[in-house]
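Enquirer: Quick one: sequence plus predicted model below, questions after.
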Amino acid sequence: MAVSFIRVDDRIIHGQIVTRWARERKCDGIIAVDDKTAKNKILKSVVKNAAPPGIKAGVFTVEQALPKLKKASQVKENYFLIVKTPTTLVSLLENGCDFIKKINIGPISSKEGAENVGPNAALTKEEIKACEYFYEQGITIIFKLVPNSKPYTWKDIRKKYI
């Protein structure tokens, strides 16, 4: 599969992605998807330029990402798909990104109306519904900040939140 790693991370492309995950898993390019970031020229440039040398990176809206992801899922290179929120992944899944089978959830900062579901992971009611939607679709959800950290799964914690 050419989209080799799918991650929810509210910082999108940053040090952990660049220094830890891209070393742990083969990464030829990063497809970052977040409507607000993609529409802000300065923020888009900052996020895109956080990718390490030699790794292609692009920041797209959901609409822009769909054809890119279709193409990426059919090539030999390995791409990371990174989204800012679980709800963005719901949009991608509902629009044909059927290659999503396993999701890594990294840091999601605390915000108003969010509930801490684990270390560095605070989900709103809408994001909890998104995780449950993935679970119902048979998609594995693993909360793991960095490759060597202890993981936990949505399957293990979901009953506390639904």
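Expert: Structure received.
Enquirer: When you work out contacts or count neighbours from here on, use the C-alpha atoms and nothing else.
Expert: OK.
Enquirer: can you map out the strands along the protein?
Expert: Along the chain, the segments classed as strands by DSSP state E run 3-8, 29-33, 56-60, 79-83, 102-105, 115-118, 121-123, 140-143, 152-153.
Enquirer: List of residues touching the shortest one?
Expert: Translated: strand 152-153. 140-144 (CA atoms under 8 Å, 6 or more residues apart in numbering).
Enquirer: got those residues as CSV, with neighbour count and distance to V59 columns?
Expert: Below are the contacts of strand 152-153 laid out as CSV (neighbours: other CA atoms under 10 Å; distance: CA to CA, whole Å):
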residue, neighbour count, distance to V59
T140, 17, 25
I141, 22, 23
I142, 18, 24
F143, 23, 23
K144, 22, 23
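Enquirer: picking up where we left off before, would you mind giving the strands of the chain as TSV with distance to N40 added?
Expert: Compiled in TSV, those are given as follows (distance: least, CA to CA, whole Å):
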stretch	distance to N40
strand 3-8	20
strand 29-33	13
strand 56-60	10
strand 79-83	16
strand 102-105	24
strand 115-118	28
strand 121-123	24
strand 140-143	28
strand 152-153	33
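Enquirer: Out of the ones you listed, which is closest to V46?
Expert: Using CA to CA as the criterion, the shortest distance between V46 and those is 10.1 Å, found for strand 56-60.
Enquirer: Against that first model, consider the following:
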Amino acid sequence: MPLELLRIDERLIHGQVLVGWGSPLDLDFYIVVDEALASSEWEQELWASALADEESAEFVGVDEAARRFGELDSREGRGALLTRDTATMRALAERGCLDGRSVNVGGLYAAKGRKRILDYVHLSPEEIGDLRVIGERAAVCARSLPTAPEVRIDASRLG
């Protein structure tokens, strides 16, 4: 199972994911599920510019990710699937892609309408609803880095 990390993070491909997660997990590729990025070649180049030469990124929309999930999950090497929001990960959960998996939540920061769950996880009522749906199919946890303690994001934490 090469998709070692399924993560919701507004920042998508950035230092914490590449160095903090990618190095310890020995990741070779990143699948970014984002409708806007899937259709913007120049933005894809910009996001992928942070990758090392031996790493790759693929940008797909939700429908394509769901249709190709088996292929993406059986790809040679080790990878991460990233979404910038809970709604996108929820869409993958509703299509059965996350069954029995674990979803990492991190890098959702303070904004109007969001409440603090952890220092690095702030959620709106809609995002809380998304995580509840995801939680019916997958374990939902928060962890800033692989070496940090895992914090379960369940009904008791979501309120």
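Expert: Yep, that arrived. Just so we're clear, the structure is a prediction, and the values are computed from it rather than from any experiment.
Enquirer: Tell me which of the strands of structure 1 sits nearest to Y133 of structure 1.
Expert: Using CA to CA as the measure, strand 140-143 is the one of the strands of structure 1 that comes nearest Y133 of structure 1, at 10.8 Å.
Enquirer: Mean per-residue distance, the closest one versus structure 2.
Expert: When structure 2 is superposed, strand 140-143 of structure 1 averages 1.3 Å from its matched positions, counting by mean CA distance after the TM-score superposition for structure 1.
Enquirer: chain center to that strand, what's the gap?
Expert: On the basis of CA atoms, centre = their mean, to the nearest Å, strand 140-143 of structure 1 sits 11 Å off its chain's mean C-alpha point.
Enquirer: on that earlier part again, what's the closest of the strands of structure 1 to K71 of structure 1?
Expert: If we rank these by CA to CA, the stretch that ends up nearest is strand 3-8, at 9.9 Å.
Enquirer: how big is the offset of the longest helix along structure 2 relative to structure 1?
Expert: For structure 2, the helix that runs over the most residues, judged by DSSP state H, is helix 125-135. Between helix 125-135 of structure 2 and the aligned residues of structure 1, the post-superposition mean distance stands at 1.3 Å (mean CA distance after the TM-score superposition for structure 1).
Enquirer: What is that helix packed up against?
Expert: Packed against helix 125-135 of structure 2 by the contact rule (3 or more CA pairs under 8 Å, 6 or more residues apart in numbering; DSSP states H and E) you find helix 86-94.
Enquirer: Tell me the helices and strands packed up against the helix it packs on.
Expert: For helix 86-94 of structure 2, the helices and strands in contact under the criterion 3+ CA pairs under 8 Å, 6+ apart are helix 62-67, helix 125-135.
Enquirer: That helix: which residues count as buried?
Expert: Neighbour-count burial for helix 86-94 of structure 2 flags 86-94 (criterion: 16 or more other CA atoms under 10 Å).
Enquirer: same check, this time on stretch 50-68 of structure 1
Expert: Applying a neighbour-count criterion of 16+ other CA under 10 Å, the buried positions in stretch 50-68 of structure 1 are 51-52, 57-62, 65-66.
Enquirer: do the same with stretch 38-46 of structure 2
Expert: By neighbour count with 16+ other CA under 10 Å, stretch 38-46 of structure 2 contains the buried residues 38, 44.
Enquirer: From L123 of structure 1, how far out is S110 of structure 1?
Expert: S110 of structure 1 sits 8 Å away from L123 of structure 1 when distances are taken as CA to CA, to the nearest Å.
Enquirer: more crowded one of those two?
Expert: Under the criterion of other CA atoms under 10 Å, the comparison of S110 of structure 1 against L123 puts L123 first, with 25 against 14.
Enquirer: Verify the contact between the more buried one and P107 for me.
Expert: No: with contact defined as CA atoms under 8 Å, L123 of structure 1 does not count as touching P107 (10.2 Å).
Enquirer: So L46 of structure 2 versus L37 of structure 2, what's the distance?
Expert: L46 of structure 2 sits 10 Å away from L37 of structure 2 when distances are taken as CA to CA.
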